Every structure is written in C-alpha cells, then in structure tokens.
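Novice: following is a predicted model, sequence given first.
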Amino acid sequence: MSRTVYVNGDYLPEAEAKVSIFDRGFLMADGVYEVTSVLDGKLIDFGGHAKRLARSLAELEMTCPVSEAELLAMHRELVARNGIEQGMIYLQVTRGNPGDRSFLFPDPSLPGTVVAFTQNVPNLADAPAAKVGFKVISIPDLRWSRVDIKTVQLLYPSMGKVAAKKAGVDDSWFVDEAGSVTEGTSNNAYIVKGNRIITRALGSDILHGITRAAVLRFAAEAQFEVEERAFTIAEAQAADEAFSTAASIFVMPVVEIDGAAVGTGKPGPVAVRLREIYLDEMRKAAI
C-alpha cells in the first residue's frame, strides 16, 4: 500500500509527491529536519522536537511556514492516514525554491518547503538489537562545527554508517581531534561507571538530543549521578557499560567498541533499566 505523505499543505500518495529541482534543500542542503517516534499510534515528545526545530530554523535565519499547532495536526493526520502504531515521522523544512541556484540566501519572504512522511517500524519498542546491544567502531569526527543545528547535510554520518557496516558492526562513534568521543552517527553516546552516567556536555559539537534530555532527566530521578564531560574511547572500553540514545533507538546498549567488549559484553543493567523507564514514561506522556 502506498504511503500518504505531506508536501506544502497537501496530503498525497508518495508517488505523486514532487519538489522543485531548484529547492535549496536539494541544491545546498539548506534545510533542517526532525524525526518523531510513534508508539501505540501516539507521538513521543512532540513538544521537544518542535522546540528544537524552531531553534535549528532560527540558527539558520529561516522561518517555518507552518505553525506548531499545524505541525502537530499534520503529524497526527499522517499517523491516522498511514495506520502507524509504531514507527517514525520524518519532517523536513527547507529554505524553498528561489527560482534558480545561488549561494546567497533568497528573500526571507520566500515560503519554505515543508515535507513529511511516515516510516512503519512494527518492532520499534521491542527491537531485537536492544536485547543483544550495538557494536561500534570509532572514526574521526570530520563534520562541520555546527552539528547542534539539525540540518539535512548528513553525508558524513552516512559515511560513518557505511564504515560500520563494512566493519561488520552496528554504528560508528565520532572522535574529535583531542581524542574524545563526540557522539554516534545519529545518536548521543554515554558510558556508565558504577552509579555514574557520563556523556559529553551540550555544545556546538553534538546534537542537543531530545531523547538525551529525557533520558538524563529520568536517570536523575532514578538516583543515578549524571556527569556531563568528554570521555575517550579507552575510557569507554574500560567502563562498566555504554549506550546510545536517539528517537529511532530510544536507549540502545553498546556492548563492544573497536573490538573490545564493554563490561560483560552484554547489555548492562543501567542501560536496560533506563530503556524500560524511558519507554514507560514516554508512553504515559504521548499525545
């Protein structure tokens, strides 16, 4: 069955969806995006994603032609039309089509392009990978320096995913010039030492994860210590546990880094518990 997608106010069969070849999202990666998870047919942390979308747009001096209320209604309509019980909604806003290619930003009054589509993932909450954990490799972080803006320029993260697949593992963790882990290709990274959860502090060098914020809040409420600082691959390999978080994986245990087992080499109790707490609390708050 063909998906129904959203393009600039219209709901269309995916085969009929079209965007101009002059759209700056296509030509310049001049756009931002968000991915909101769906559980039990409801949206997970939509408010957080809407707030980050607004921040990304503001950092790029862009405006969204659709209000937050309209975005919420559109997300719900896509869930309903596509019968999504578990999955994700991808939303993208670009600077639009100025009529020709130019490096200069077009007139700010130019309406942007807004597109969205669903991805059906029936086992999102009960992903088999969560029971065995991710294996990751480390690669240099060669992205631009404003990865806190959730732009659509994802070529290097894509290369990181491909590098991981070629190495026979699940993901790559980026390492900066100082030798510290920044984050994963599409997720935030953490290690666990005793009762302490360690993750890099917010800055322009990591994405300000919506799942990250919720998980750290729940961790503090569950009496875990949270330490926001940089850590190295060697420190991660010597940790009791490691894990990643993102809207698409929630809390994912990491059991191996660059061929070295982390802890017992199996999902640890902290990551497993945080995943349980996150899913339970997010289901309660879903809209």
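Specialist: That came in fine, so what should we check first?
Novice: all contacts plus neighbour counts: C-alpha atoms, from now on.
Specialist: Fine.
Novice: just the helices in the chain please.
Specialist: Along the chain, the segments classed as helices by DSSP state H run 24-28, 46-59, 68-82, 128-132, 155-166, 210-221, 233-237, 269-285.
Novice: and the first one, what's buried?
Specialist: Using 16 or more other Cα atoms under 10 Å as the burial criterion, the residues of helix 24-28 that qualify are R24, G25, F26, M28.
Novice: repeat that for the second one.
Specialist: Across helix 46-59, burial judged by 16+ other Cα under 10 Å covers F46, H49, A50, R52, L53, R55, S56, L57.
Novice: repeat for the third one
Specialist: Applying a neighbour-count criterion of 16+ other Cα under 10 Å, one finds E68, L71, L72, M74, H75, R76, E77, L78, V79, N82 buried in helix 68-82.
Novice: kindly indicate which of these lies nearest L124.
Specialist: Proximity of the buried residues of helix 68-82 to L124 (Cα to Cα) peaks at V79, which lies at 15.0 Å.
Novice: hang on, R143 packs against M159?
Specialist: No: using Cα atoms under 8 Å, R143 is not in contact with M159, being 10.9 Å away.
Novice: and which of the buried residues of helix 46-59 is nearest to D40?
Specialist: Nearest to D40 among the buried residues of helix 46-59 is F46, at 14.4 Å by Cα to Cα.
Novice: and that closest one, how far from I197?
Specialist: Remark: distance between F46 and I197 (Cα to Cα, to the nearest Å) = 25 Å.
Novice: put this beside the first:
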Amino acid sequence: MSRVVYVNGSYVPENEGKVSIFDRGFLFADGIYEVTAVINGKLVDYEPHAERLERSLNEISMAWPCSKAELRQMHEELIKRNKLDEGIIYIQVTRGSADRDFKFPKEAKSTLIGFTQVQKLLENPNAPAGVKVVTIPDIRWARRDIKSVMLLAPVLGKQRAYEEGAFEGWMVEDGKVTEGTSSNAYIVKDGKVITRPLSNSILAGCTRRSLFRMAKEEGVVIEERLFTPEEAYAADEAFLTSASNFVLPIVEIDGKRVGGGQPGPVVRKLREIYLDEARRQAGLK
C-alpha cells in the first residue's frame, strides 16, 4: 500500500504529493522542518518539537501554516492513515510559492507537508554495539539554532562519514566539537556527561532537552562546556542523541576506540531511562 502524505490540507498517495517548482523551500531553502518519533502509534516528545518549530518560525519571520491544534491533528492523522506503529513523522513549512525574488513575497501562503517513515527506535540495531563517528570541518552558517531545511553542509558531512565507514560526522569549529550532522554530541569522563552549551552554534535538541531532565533526576552530572576532538578520543564514553536514534552509544572516533570500543555504563543507563520514558508516553508501561 502506498504511503499517505500530507500536502497543504490534503492527504494523498505519496506519488501525488506535489508542490510548485516556485516553492521557496525548493528555490531558497526558505523553510523549517521537524522530526518527531512515534512508538506504538503514539507521538513521543511532541510538545518540545512543536515549541521548537514555533521558535524557528519566529526567528525567520515566517507565519504558522495552520493552528497548533491542526498541526497535532495532522501528525495523528498521518499515523492513523499509514498505520504507523514505530518510526518518525517529518514535517516541513516553507514561505510558500511565488516568483523567484529574494525578498519575502507579500501574498504567498505557507506550504506545509508531512510524511511518515517506518524505523526501529526501541530496538535500534546500532545500539547494542555502538557506532563510529569521524570529525569533519563545520562549514555551516551562523544560525544553527534555527532548524532550517538548508542542509547541504550536513548532507556533505554525512556522506563523507558514510564513505569513511562511519555512522555520523562530528563537526568541528575553532578546534571544538559543535554537534553531529543530524545529532547532538556528548562525551563522558569520570562519570560526568560533557556537551556543548546551547547557543546559535548548535540546535537545541528535543531529545537532549528531555534526556537532561531525566538524567538529573537520576543523579547523572551534566557539564555544559566546549570540548575538543582530543578530549573525545580520551573520553571514557561517547554518545549522540536525536529524535530518530534517541540515545546512541559511540565506540570509535576518527579510528580511535572510545572506552574500550564498547558502550559504557553511563550511556547504557541514559539510553534505558530514555526508552523507559518513551515507552511510558507510548502507553507500553
């Protein structure tokens, strides 16, 4: 059965999901996106994603494409129509379709699209053994806190990581790790989690936000500061977070084994407490 997608108020088969060639998301990357996890047919951490969408839209002076209630209803309808048990929902908002002009169009109406992807989240096949990352230069613009569809730099970084046999690329700027191409980056030293503080340099991850709350409740110390690739090589553990991977152990960075080359106790604990919360939200416990 063909996937059902959402395009500007209509639910249609994926091969009928089309937008104009004049859409500003296509011509200028003038748009915002969000990805929300689904488990047992239920949205996980939806509210932080909706809040971040609103912030990103405000930062680029883009109007909401619908009401907040309608946006959630769209997510739930996509789950229902596609019988999605576990996976993700991707949504994208652009400034709409208009003749190509760098200035904001005065009459254009926002474009809103959404679709589902089936994906294993609870039993992520990469979680038991962990993954490899490589460091790459951070060549992005200065407003990474905005979840823009302008993703060429992350695409190039992810492709380089793939070609080097790695799962993810950790971007480096001024000798310090910023974040992954599609994830937040962390190391663990002496039981303490170390990660870059929020700023315009990184995206405020929704999984990061929820994990911080749960980690503090469990007595896990989190230190928000910059760290170097060399510190990462010498770390006891390392991991990444994202909506599509939750908490994922990292066992090798730039060909150097981290923590003996296997997931460590802190990362395993953090993954489990996040999975417990995700199961709770999904009505599985």
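Specialist: Done, it's in. These numbers come from a predicted model, not from an experiment.
Novice: picking that back up, can you redo the buried residues of helix 24-28 of the first structure as CSV, where the extra columns are distance to A163 of the first structure?
Specialist: Below are the buried residues of helix 24-28 of the first structure laid out as CSV (distance: Cα to Cα, whole Å):
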residue, distance to A163 of the first structure
R24, 28
G25, 25
F26, 24
M28, 25
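Novice: and those residues, which is closest to T245 of the first structure?
Specialist: Nearest to T245 of the first structure among the buried residues of helix 24-28 of the first structure, counting by Cα to Cα, is G25 at 26.6 Å.
Novice: which position in the second structure aligns with G133 of the first structure?
Specialist: Aligned by TM-score structural alignment, G133 of the first structure pairs with G130 of the second structure.
Novice: grab the nearest non-local neighbour of that match.
Specialist: Distances taken as Cα to Cα, 6 or more residues apart in numbering put P249 closest to G130 of the second structure, at 4.7 Å, once the chain neighbours are dropped.
Novice: which residue lines up with that neighbour in the first structure?
Specialist: Applying TM-score structural alignment, one finds that P249 of the second structure aligns to P253 in the first structure.
Novice: tell me the contacts of that match?
Specialist: Contacts for P253 of the first structure (Cα atoms under 8 Å, 6 or more residues apart in numbering) come out as A130, V132, G133, F134, E241, A242, F243, S244, P267, G268, A271, V272.
Novice: one more: R257 of the second structure?
Specialist: R257 of the second structure makes contact with Y233, V251, according to Cα under 8 Å, 6+ apart.
Novice: now it: how far from A215 of the second structure?
Specialist: Taking Cα to Cα, one finds R257 of the second structure at 25 Å from A215 of the second structure.
Novice: and L84 of the second structure, by the same measure?
Specialist: Applying Cα to Cα, the value for L84 of the second structure to A215 of the second structure is 29 Å.
Novice: with neighbour numbers in mind, choose between those two.
Specialist: Using other Cα atoms under 10 Å as the criterion, L84 of the second structure and A215 rank with L84 on top: 21 against 18.
Novice: just tell me what R275 of the first structure corresponds to in the second structure.
Specialist: Under the alignment (TM-score structural alignment), R275 of the first structure maps onto R271 of the second structure.
Novice: so what's that match up against?
Specialist: The contact partners of R271 of the second structure, taken as Cα under 8 Å, 6+ apart, are F246, V247, L248.
Novice: can I get those residues in CSV with neighbour count?
Specialist: Below are the contacts of R271 of the second structure laid out as CSV (neighbours: other Cα atoms under 10 Å):
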residue, neighbour count
F246, 24
V247, 28
L248, 25
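Novice: in a markdown table, list the residues you listed along with distance to D145 of the second structure.
Specialist: Below are these laid out as a markdown table (distance: Cα to Cα, whole Å):
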| residue | distance to D145 of the second structure |
| --- | --- |
| F246 | 19 |
| V247 | 20 |
| L248 | 22 |
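Novice: ok, the residues you listed vs E224 of the second structure, which is closest?
Specialist: V247 (17.4 Å).
Novice: my guess is that closest one contacts A215, does it?
Specialist: No: assessed by Cα under 8 Å, V247 of the second structure is found out of contact with A215, at 11.9 Å.
Novice: nothing else from me, thank you.
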